[in-house]
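1. just a sequence and a predicted model for now, questions to come.
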Amino acid sequence: MMAKMTVNKAKWVDKVEVFKKWGRSEEHMLVAFKKHPHCMMNSREKIDAVFSFWVEVLGYSSLEIVKYPVIFQMSLPKRIVPRSLVLRFLDKEGLRKKGASYGSPLLRTENVFLKKFVYGFEKHSSQLLKIYEKSMNQGNTTDQEKLASLKKNMVFRWWLCMEVSGDVFQWLLWTEKLAISGWFEEEDGFAMLVVVW
């Protein structure tokens, strides 16, 4: 498996510790890995940031991410945050069934998500669309500010920036929890990650 080959033992143990920090066991991590092997190719920081947003900000169970580990691959500012805020509004208004999944709506295409969770609630659709778009725009502003800062400080090597997919690059710009220097400790390991993305 490409994911297992890319993640060395020390980094694997680090990621197990992140799962444990959020109340999950190594067995939970293995379940997530079996369902979606690439989820373990994310940095420790991204896994922690996704858990942090999911549990501390939204108040959702960390077990839900284990059920849908592809969530770790998703962009926080472009997918997880906007959609989760829409779902939270719907819950607050009592418009979703109790115990409805928070993970499965994130898996849907944007058109299907908007149709079902925004336009599907005609009375609230303009407010839901506003929540969704505002969240997306805030992500863009943050990205632009981070990019300006990174360019100024010359953090990235040009060839690495050209190799990274848009979603990964957006993640690097958005999160404040990412220790940028950690990405470059093992250039070969990072290069392998880039190939898989």
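-> Sure, I can see it.

2. alpha carbons only for contacts and neighbour counts from here, please
-> Will do.

3. what about the strands in the chain?
-> Taking DSSP state E, the chain contains no strands at all.

4. how far does stretch 52-70 sit from its chain's centre?
-> From the chain centre to the centre of stretch 52-70 is a distance of 10 Å (C-alpha atoms, centre = their mean, to the nearest Å).

5. in that stretch, what's buried?
-> 53-55, 60, 62-70 (16 or more other C-alpha atoms under 10 Å).

6. okay, the residues you listed in CSV with distance to residue 45 next?
-> Shown next, in CSV, are those (distance: C-alpha to C-alpha, whole Å):
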residue, distance to residue 45
53, 12
54, 14
55, 15
60, 19
62, 16
63, 18
64, 19
65, 16
66, 17
67, 20
68, 19
69, 15
70, 16
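
7. which one of these is nearest residue 18?
-> residue 62 (11.3 Å; C-alpha to C-alpha).

8. tell me who's in contact with that closest one.
-> 22-24, 51, 54-55 (C-alpha atoms under 8 Å, 6 or more residues apart in numbering).

9. which of the residues you listed sit farthest apart?
-> 24 and 54, at 13.6 Å, using C-alpha to C-alpha across the contacts of residue 62.

10. tell me how far the residue of the chain most remote from its centre lies from residue 193.
-> What lies farthest from the middle of the chain is residue 123; by C-alpha atoms, centre = their mean that is 30.0 Å. Distance, residue 123 to residue 193, by C-alpha to C-alpha, to the nearest Å: 45 Å.

11. what of residue 148?
-> In terms of C-alpha to C-alpha, residue 148 sits 25 Å off from residue 193.

12. residue 7 contacts residue 39, correct?
-> No - with contacts counted by C-alpha atoms under 8 Å, residue 7 stays clear of residue 39, the gap being 10.8 Å.

13. so of the contacts of residue 62, which ones are in helices?
-> residue 51 (DSSP state H).

14. need the contacts of residue 62 in TSV (columns: distance to residue 77).
-> Below are the contacts of residue 62 laid out as TSV (distance: C-alpha to C-alpha, whole Å):
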residue	distance to residue 77
22	21
23	24
24	24
51	14
54	13
55	16
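
15. another one to put next to it:
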Amino acid sequence: MLKMEEEVRSQNLSEGLQESALSVSKKVQLKNNPTQPDSVLNFFKNHGFSKTQIRKIVERMPRLLLYKAEKTLLPKFQFFYSRGIPSSDLSVVLSSNPAVLRYNLDNCIIPYFNSFKDFTRRDYSEIFLAYKDCSAILTCNFQSIVAPNVALLREHGVPDSHIMTEIAGHPKIFTLNHDKFRRTVEEVAKLGFNPLQYKFLGALRVLVKISKSTLERKLNVLKEWGWSDEDFVIAFEKFPRFMMLSEHKISKAMNFFVNTIGWKSSFVAHRPFVLLYSLGKRIIPRYSVLQVLLSKGFIKKQISVQFLIWSEKEFLARFVTPYEDLHLLKLYKEKMSLEN
């Protein structure tokens, strides 16, 4: 048995791909066929994969270099092509998540792929693109893993149309352990989310990623800044994703909004999306510019949350470019560099 490094050195691979193959050589050994890596690399190249994409595949799944390309890989590619999936999608998705290539085509890939297709009533390309972020679409048994979670949502009154959209766009939550899924659904219901509204699933998507202890820590941070339980429910219902922020990020943002700008904590609770803006790249540089304009009398009062919503191009056009003599662009850039 020869180490792959000894075989790859003698092969006529492109510099970038050779480097990738060598980097994983300690993990893979060739038994009989020293030309195997070449045939696999050429297979991907011939199917439109770039050098960068092939490198990613080799690094994430080095044992693919041992596969017989025409016997093992080609039938899977032909199946995807037969479902109307273009090579451009194949190269993007498989380079991000090549794990499906190690599964059996007839016993796994085809039945699981078709199960998701039949259930969601989405086209094949949508299902395959969703696989990029969730390998379970093509590698888990729909009936035993996904179907029980779907049934639970239906029991809670979530409309099928919402479930179909969610499972195609965010399939990962449906592959959770059923007990964890059930507990999280119940938590969302207790928070008062209406299962008939799509926000119910948005909240579910966030809560499945947060442990109970983490959720409690974040709630305590918000309470320290004056949020009531009602404020939290309002904020979470409006924009659940803000709870994915760290306690440190939440506290720093609240400190600036409350102690520097002078907003009431309840004001932020009704506009929780502002917590996601970067202090260094957006909030502080823009606020600094407005403070100068206020002190010079060019604007009469502090603009509310709208100053954060405007795109950078629009903000500069409104509050920086018209006041060249004040050197606001320099201030804007200095504040941005200081806070990054």
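-> Okay, I see it. Quantities reported herein were computed from a predicted structural model and do not represent experimental measurements.

16. now, which of the contacts of residue 62 of structure 1 sits nearest residue 169 of structure 1?
-> residue 51 (19.7 Å).

17. got the contact list for that closest one?
-> 22, 62, 65.

18. cool, residue 106 of structure 1 as well?
-> Residue 106 of structure 1 neighbours (C-alpha under 8 Å, 6+ apart): 71, 79-80, 83, 113.

19. count the neighbours of residue 337 of structure 2 for me.
-> 12 (other C-alpha atoms under 10 Å).

20. now which residue in structure 1 aligns to it?
-> Alignment of residue 337 of structure 2 against structure 1 is given by TM-score structural alignment, with residue 137 as its counterpart.

21. hey, where'd the helices end up in the stretch 1-150 of structure 2?
-> For the stretch 1-150 of structure 2, the helices defined by DSSP state H, counting those that start in this stretch cover 4-8, 15-23, 36-46, 51-60, 74-82, 87-96, 110-120, 124-131, 136-139, 147-155.

22. hey, which of these is tucked in deepest?
-> helix 136-139 (a mean of 25; mean count of other C-alpha atoms under 10 Å).

23. equivalent range in structure 1 for that one?
-> Going by TM-score structural alignment, helix 136-139 of structure 2 sits over no part of structure 1.

24. which strands and helices lie in contact with that helix?
-> If you count contacts as 3 or more C-alpha pairs under 8 Å, 6 or more residues apart in numbering; DSSP states H and E, helix 136-139 of structure 2 packs onto helix 110-120, helix 124-131.

25. okay if I get those as TSV plus distance to residue 4 of structure 2?
-> TSV is the format used below for these (distance: least, C-alpha to C-alpha, whole Å):
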stretch	distance to residue 4 of structure 2
helix 110-120	32
helix 124-131	31
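
26. and the lengthiest helix in structure 1, what's buried?
-> The longest helix of structure 1 (DSSP H) is helix 125-153. In terms of neighbour count (16+ other C-alpha under 10 Å), helix 125-153 of structure 1 has its buried residues at 125, 128-129, 131-132, 135-136, 139-140, 143, 146-147.

27. if I align to structure 2, which of the contacts of residue 106 of structure 1 are still contacts?
-> Retained contacts for these in structure 2, judged by both residues aligned by TM-score structural alignment, their matches' C-alpha atoms under 8 Å, are 71, 79-80, 83.

28. by neighbour count, which of those wins?
-> Counting neighbours by other C-alpha under 10 Å, residue 83 leads those with 25 neighbours.

29. which residue lines up with it in structure 2?
-> Aligned partner of residue 83 of structure 1 by TM-score structural alignment: residue 286.

30. you'd agree its match is up against residue 332?
-> Yes - applying C-alpha under 8 Å, one finds residue 286 of structure 2 in contact with residue 332, separated by 6.9 Å.

31. from residue 48 of structure 1, how far out is residue 10 of structure 1?
-> Distance from residue 10 of structure 1 to residue 48 of structure 1, by C-alpha to C-alpha: 16 Å.

32. these two: who's more crowded?
-> residue 48 (21 against 9).

33. spit out the contact partners of that one.
-> residue 18.

34. neighbours of residue 94 of structure 1, how many?
-> Using other C-alpha under 10 Å: residue 94 of structure 1 sits among 10 other residues.

35. can you give me the distance of it to residue 160 of structure 1?
-> In terms of C-alpha to C-alpha, residue 94 of structure 1 sits 46 Å off from residue 160 of structure 1.

36. do the same with residue 146 of structure 1
-> From residue 146 of structure 1 to residue 160 of structure 1 the distance is 17 Å (C-alpha to C-alpha).

37. cool, and residue 116 of structure 1?
-> 38 Å.

38. repeat that for residue 40 of structure 1.
-> In terms of C-alpha to C-alpha, residue 40 of structure 1 sits 21 Å off from residue 160 of structure 1.

39. the more surrounded of those two?
-> Between residue 40 of structure 1 and residue 160, counted using other C-alpha under 10 Å, residue 40 has the larger neighbour count: 25 against 12.

40. pretty sure the more buried one sits against residue 7.
-> Yes - judged on C-alpha under 8 Å, residue 40 of structure 1 makes contact with residue 7 at a distance of 7.4 Å.

41. quick one: the helices in structure 1?
-> 2-6, 9-21, 26-35, 44-52, 63-67, 81-92, 104-107, 110-113, 125-153, 158-163, 166-174, 187-196.

42. give me the angle between the last one and helix 166-174.
-> Following axes from the mean of the first three to the mean of the last three C-alpha atoms, to 10 degrees, one obtains 130 degrees for the angle between helix 187-196 of structure 1 and helix 166-174.

43. which elements pack onto helix 187-196 of structure 1?
-> helix 2-6.

44. which bit of structure 2 covers the helix it packs on?
-> Going by TM-score structural alignment: helix 2-6 of structure 1 matches residues 205-209.

45. quick one: distance of that stretch to the chain centre.
-> 13 Å.

46. could you do stretch 206-217 of structure 2 as well?
-> 18 Å.

47. what comes up buried for it?
-> Neighbour-count burial for stretch 206-217 of structure 2 [16+ other C-alpha under 10 Å]: 206-208.
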